[in-house]
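> need a 3D model of the sequence below.
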Amino acid sequence: MNWCSTWPLFFLFLLPFIFVSTDQIGTFNSKIYSASYTLLSLFHFHET
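From the prediction side, this is the model:
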C-alpha cells in the first residue's frame, strides 16, 4: 500500500480536530495529535 497517497486524506481528516482546539476539548485534541504523530512516525520508519 502506498502511504504517500494517503497523507493528504489523513491530514484533511485531522484538520478539524487540530483547529477546533478549545479549553473543553483541548485534552482530547492533544491525545489525537500525539496518537497521529505516533502513527506518522511508525509509517515513516516503516517506509525507511
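> contacts and neighbour counts: CA atoms only from here.
Will do.
> now the helix or strand containing His46: buried residues?
Assigning secondary structure by DSSP states H and E places His46 in helix 26-47. With burial defined by 16 or more other CA atoms under 10 Å, the residues of helix 26-47 counted as buried are Asn29.
> quick one more, to check against the first:
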Amino acid sequence: MDKVTNYFKSWNYKKHAKLCCTVYLTLFAIDMTLGYVVAKKVLPK
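As a prediction, this is how the structure comes out:
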C-alpha cells in the first residue's frame, strides 16, 4: 500500500495522461465489443 501512496504523492501530468488514456481506451474497447455483439444479435442480416 505504501508503494501506491508514493505513486500518488509524485503525481504529475504525464502519469495523469497515462492513467486517463488507459482507462478511456479500456472502456472504449469494451463498449465497441459489446455494441458489436448486441448489434449482430438485434439487427437483421
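> if we can go back for a sec, distance from the helix holding His46 of the first structure to the second structure after superposition?
Relative to the second structure, and after both are superposed, helix 26-47 of the first structure has an average distance of 0.4 Å to its aligned residues, where the measure is mean CA distance after the TM-score superposition for the first structure.
> tell me the residues of the second structure aligned with that helix.
Applying TM-score structural alignment, one finds that helix 26-47 of the first structure aligns to the residue range 17-38 of the second structure.
> mind listing what the residue nearest to the spatial centre of the first structure touches?
Against the mean C-alpha coordinate of the first structure, by CA atoms, centre = their mean, the closest residue is Ser36 at 3.3 Å. Shown here is Ser36 of the first structure, which makes no contacts under the criterion CA atoms under 8 Å, 6 or more residues apart in numbering.
> what's the distance between it and His46 of the first structure?
When CA to CA, to the nearest Å is the yardstick, Ser36 of the first structure and His46 of the first structure sit 15 Å from each other.
> next one: Ser30 of the first structure
According to CA to CA, Ser30 of the first structure and His46 of the first structure sit 24 Å apart.
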